[in-house]
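K.L.:
just coords:
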């Protein structure tokens, strides 16, 4: 599991795949292990909501990464507002699709720094 800020910043330089419930960041690491991290900001809700989302993401990653994750890579899930209401099965399908895109090297474009939410 990723815990150091430097690891999260390194993952941010990697591939980015956006989905309605989360954003997946994937970046190769120097270790030969598959690692993961989870980030949910205070914009999402209070502590109860954020912790619930983190628990769901943790379980989702434990179920999907061993079979579909990229080897020797760091995987970071960033929670989005719609992620807490989404069905767990739907989140699982979205994560599988995001990992497939990352495996193909197809990421989404980054938004310009300072750009607010899209409307």
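P.N.:
Received it, and whenever you're ready, just let me know what you need. Predicted, not measured: the structure shown is a model, and the values here were computed from it.
K.L.:
C-alpha from now on. contacts and neighbour counts both.
P.N.:
Will do.
K.L.:
ranges for the helices of the protein?
P.N.:
5-12, 47-68, 88-104 (DSSP state H).
K.L.:
ok, the residue sitting nearest the centre point of the chain - contacts?
P.N.:
Central residue of the chain (Cα atoms, centre = their mean): residue 77, 1.7 Å from the mean position. Applying Cα atoms under 8 Å, 6 or more residues apart in numbering to residue 77 gives the contacts 22, 23, 24, 25, 36, 37, 38, 39, 57.
K.L.:
What's the separation between residue 59 and residue 77?
P.N.:
12 Å (Cα to Cα, to the nearest Å).
K.L.:
export the contacts of residue 77 to CSV and tack on neighbour count and distance to residue 94?
P.N.:
Below are those laid out as CSV (neighbours: other Cα atoms under 10 Å; distance: Cα to Cα, whole Å):
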residue, neighbour count, distance to residue 94
22, 24, 9
23, 19, 10
24, 24, 10
25, 27, 14
36, 23, 17
37, 21, 17
38, 20, 16
39, 17, 17
57, 26, 12
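K.L.:
Put this next to the first one:
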């Protein structure tokens, strides 16, 4: 995900789930393959630290893309504790946040049927 409108759609109109190290926002737009974007602000650390966190999150999401429904717009926002979190801890936090946001999406979809 690279366009600001896609980030805004996921953050403003999507479901949200947070953990101490990260927050995920899940929106939808059409029937395309899922798009994932990452937000790692200067609050997380210097450029080297931010890039390391972003690389870890990108790698972790590759193995989890199959869980996202078609048309998903997912934004993964790193919180400052992500800088000192180990790889396994970051993976566990991402799994918990994804589980929660996907359940919320399903429950809201059930209400519209």
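P.N.:
Okay, I see it. On a predicted model such as this, the values are computed, not experimentally measured, just so you know.
K.L.:
picking that back up, give me whichever of the helices of the first structure is most buried.
P.N.:
Mean neighbours per residue, mean count of other Cα atoms under 10 Å, is largest over those for helix 88-104, with a mean of 17.
K.L.:
tilt between that helix and helix 47-68?
P.N.:
50 degrees (axes from the mean of the first three to the mean of the last three Cα atoms, to 10 degrees).
K.L.:
Name the residues that touch helix 88-104 of the first structure?
P.N.:
With Cα under 8 Å, 6+ apart as the test, helix 88-104 of the first structure has contacts from 15-19, 21, 24, 26, 56, 60, 64, 68-70, 83, 107.
K.L.:
Report the two of the residues you listed separated the most.
P.N.:
56 and 107 (23.7 Å; Cα to Cα).
K.L.:
I'd like the helices of the first structure laid out as TSV, including distance to residue 30 of the first structure.
P.N.:
Compiled in TSV, the helices of the first structure are given as follows (distance: least, Cα to Cα, whole Å):
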stretch	distance to residue 30 of the first structure
helix 5-12	11
helix 47-68	18
helix 88-104	18
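K.L.:
mind checking how far the spatially closest residue to residue 42 of the second structure that is not a sequence neighbour is from residue 82 of the second structure?
P.N.:
Nearest residue to residue 42 of the second structure in three dimensions, chain neighbours excluded: residue 50, at 7.3 Å (Cα to Cα, 6 or more residues apart in numbering). The spacing between residue 50 of the second structure and residue 82 of the second structure, counted by Cα to Cα, is 9 Å.
K.L.:
what sits in contact with each of the two?
P.N.:
Joint contacts of residue 50 of the second structure and residue 82 (Cα under 8 Å, 6+ apart) are residue 44.
K.L.:
Could you tell me how many residues sit around residue 34 of the first structure?
P.N.:
17 (other Cα atoms under 10 Å).
K.L.:
can I assume it is in contact with residue 68?
P.N.:
No: using Cα atoms under 8 Å, residue 34 of the first structure is not in contact with residue 68; the gap is 10.8 Å.
K.L.:
one step back: tabulate the contacts of residue 77 of the first structure (TSV), appending distance to residue 11 of the first structure.
P.N.:
Output for the contacts of residue 77 of the first structure, formatted as TSV (distance: Cα to Cα, whole Å):
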residue	distance to residue 11 of the first structure
22	15
23	12
24	10
25	6
36	10
37	9
38	11
39	12
57	17
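K.L.:
so, if you compare the residues you listed, which one comes nearest to residue 7 of the first structure?
P.N.:
residue 37 (8.9 Å).
K.L.:
Please report how far the closest one lies from residue 8 of the first structure.
P.N.:
8 Å.
K.L.:
I am finished for the moment; much appreciated.
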